[in-house]
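In: Got a predicted structure here, sequence first:
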Amino acid sequence: MRKLLLFYLGTLLSSAAIAQYIEQPASWTYSVSVVEENTYEICFQATLREPWHMYDLGPYQGGPQPTRFTFDLPESALLEDAIRMESPPAKAYDPMFGMEIGSFGGKGVFIQKIRLEVPTALIRATVEWQVCDGSSCLPPEVEEFEIRLGDGPVVASETTADKAGDPSPSLWGIILQA
């Protein structure tokens, strides 16, 4: 019984270690540009490895998971218009979903304009997306950004979440609890 337990434990740990080395097919970066005084554009860029593609902003009723952005703004910041795509996605009929769907291959660029009522602010943005290749899709992924807009110090009334103080459970903690 002990040998069997050790075998299963070793297999579980090996699988977890190998899974950590699987490279994600999409990576995200962002840049900020000043449009005019106290107005900024945040440009989010997804770079995708071949043959993967990512869906556009949708929405798709009964279809795939579209790319979705959410912004956590301080009271002193306002979204100007909706997020937009830099270039139009490739549109194609998808027989699996029975509808025309837009997607990006190689890269997708999304731009959001934000206006500040103070010189500096900390913006939190979250993007949720899904990638597919010709035969399968990966589960939706989430990427979080903390973006500082402006030149001066961040307004004192804003707080930053302490990620270091939020321990995530490790595999060892789960195994030892069992």
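Out: The structure has been received and is ready for your questions. Residues are numbered from 1 along each chain as shown.

In: CA atoms for contacts and neighbours, from now on please.
Out: Noted.

In: Spell out which residues sit in contact with the spatially most central residue of the chain, please.
Out: The centroid of the chain falls nearest to residue 143 when counting by Cα atoms, centre = their mean (2.9 Å). By Cα atoms under 8 Å, 6 or more residues apart in numbering, the contact set of residue 143 is 28, 126-128.

In: one more structure, for comparison:
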Amino acid sequence: MKNIRYIMFVLMLSSLWIGAQNGEPVEWEFSTKAVDKDTYEVIMTASMEHPWHIYSQYMEDGGPVPTTITFTENPAIQLVGETKEDCIPIEKYEDVFMLDTRYYEGVVHFVQTVKLRTGTKAPVTVEGTVLFMACSDEQCLTPQERHFKVTLDQNHKQG
């Protein structure tokens, strides 16, 4: 059953991608915020044009591509906990995936707390990628990846 859903999903993506050449419906901004002298928040903000949405990081297998945030290994920092989503996702059954999905419309912030390792002084550069898939009620775009690079620095807020 999962194979059939996967094949249907791939066919839907490939057929709809051709008609989805209307620009970038999702814009990303990356910023940092100092929490204390050794702790920062890396904030990844997705702004979606109506009627587009992106999916939560927490999706069942066999469904749409979840948003996946990956940080490039950096010996100067330690990730604290998991990346948080600052909004409550919309939960909806989607026939094409034959399961309940969780997604965001409008604006959503993904926030990862990072801590400088002992003996490390700011500024420190943090890099990574965000993999996401934008869909509307009529079509889905091919999953896309955005690279980000931010600086952890007590003296200024990035945005």
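Out: All right, it came through fine. Quantities reported herein were computed from a predicted structural model and do not represent experimental measurements.

In: TM-score for the pair, please.
Out: With the length set by TM-score structural alignment, normalised by the length of the second structure, the two chains reach a TM-score of 0.78; 132 aligned residues with a Cα RMSD of 1.6 Å.

In: Among the contacts of residue 143 of the first structure, name the buried ones.
Out: 28, 127 (16 or more other Cα atoms under 10 Å).

In: Let's see which of the contacts of residue 143 of the first structure end up in strands.
Out: 28, 126-128 (DSSP state E).

In: Looking at the residues you listed, spot the one nearest residue 96 of the first structure.
Out: Relative to residue 96 of the first structure, the closest of these is residue 128; by Cα to Cα it sits at 21.6 Å.

In: Skip the chain neighbours and tell me the closest residue to the closest one.
Out: residue 142 (4.4 Å; Cα to Cα, 6 or more residues apart in numbering).

In: Can you classify the equivalent of the one you found over in the second structure by secondary structure?
Out: Applying TM-score structural alignment, one finds that residue 142 of the first structure aligns to residue 145 in the second structure. Secondary structure assignment for residue 145 of the second structure (DSSP: H, G, I helix; E, B strand; the rest coil): strand.

In: can you tell me the distance between the two ends of stretch 51-58 of the second structure?
Out: 21 Å (Cα to Cα, to the nearest Å).

In: Which residue ranges of the first structure form strands?
Out: Using DSSP E, strands in the first structure cover 26-36, 39-48, 53-55, 68-72, 77-85, 90-94, 99-105, 107-116, 121-129, 131-132, 141-149.

In: how big is the offset of the shortest one relative to the second structure?
Out: Once the two models are superposed, strand 131-132 of the first structure sits on average 0.5 Å from its counterpart in the second structure (mean Cα distance after the TM-score superposition for the first structure).

In: Go ahead and confirm residue 55 of the first structure touches residue 65.
Out: Yes - the pair residue 55 of the first structure and residue 65 qualifies as a contact (Cα atoms under 8 Å) at a distance of 7.2 Å.

In: Going by neighbour count, list what's buried in stretch 97-106 of the first structure.
Out: So for stretch 97-106 of the first structure, counting by 16+ other Cα under 10 Å, buried means 101-105.

In: Kindly report the same for stretch 122-136 of the first structure.
Out: So stretch 122-136 of the first structure, judged by 16+ other Cα under 10 Å, has buried residues 122-124, 127, 129-132.

In: Same question for stretch 43-56 of the first structure.
Out: Buried-residue list, stretch 43-56 of the first structure, by 16+ other Cα under 10 Å: 43-49, 52-56.

In: what's that stretch aligned against in the second structure?
Out: The aligned range for stretch 43-56 of the first structure is 43-56, by TM-score structural alignment.

In: Identify all contacting residues around that stretch.
Out: Contacts of stretch 43-56 of the second structure (Cα under 8 Å, 6+ apart): 25-33, 64-67, 85, 89, 101-112, 132-137.

In: quick revisit: got JSON lines for the buried residues of stretch 122-136 of the first structure, with distance to residue 97 of the first structure too?
Out: JSON lines is the format used below for these (distance: Cα to Cα, whole Å):
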{"residue": "122", "distance to residue 97 of the first structure": "39"}
{"residue": "123", "distance to residue 97 of the first structure": "35"}
{"residue": "124", "distance to residue 97 of the first structure": "33"}
{"residue": "127", "distance to residue 97 of the first structure": "23"}
{"residue": "129", "distance to residue 97 of the first structure": "17"}
{"residue": "130", "distance to residue 97 of the first structure": "15"}
{"residue": "131", "distance to residue 97 of the first structure": "15"}
{"residue": "132", "distance to residue 97 of the first structure": "13"}
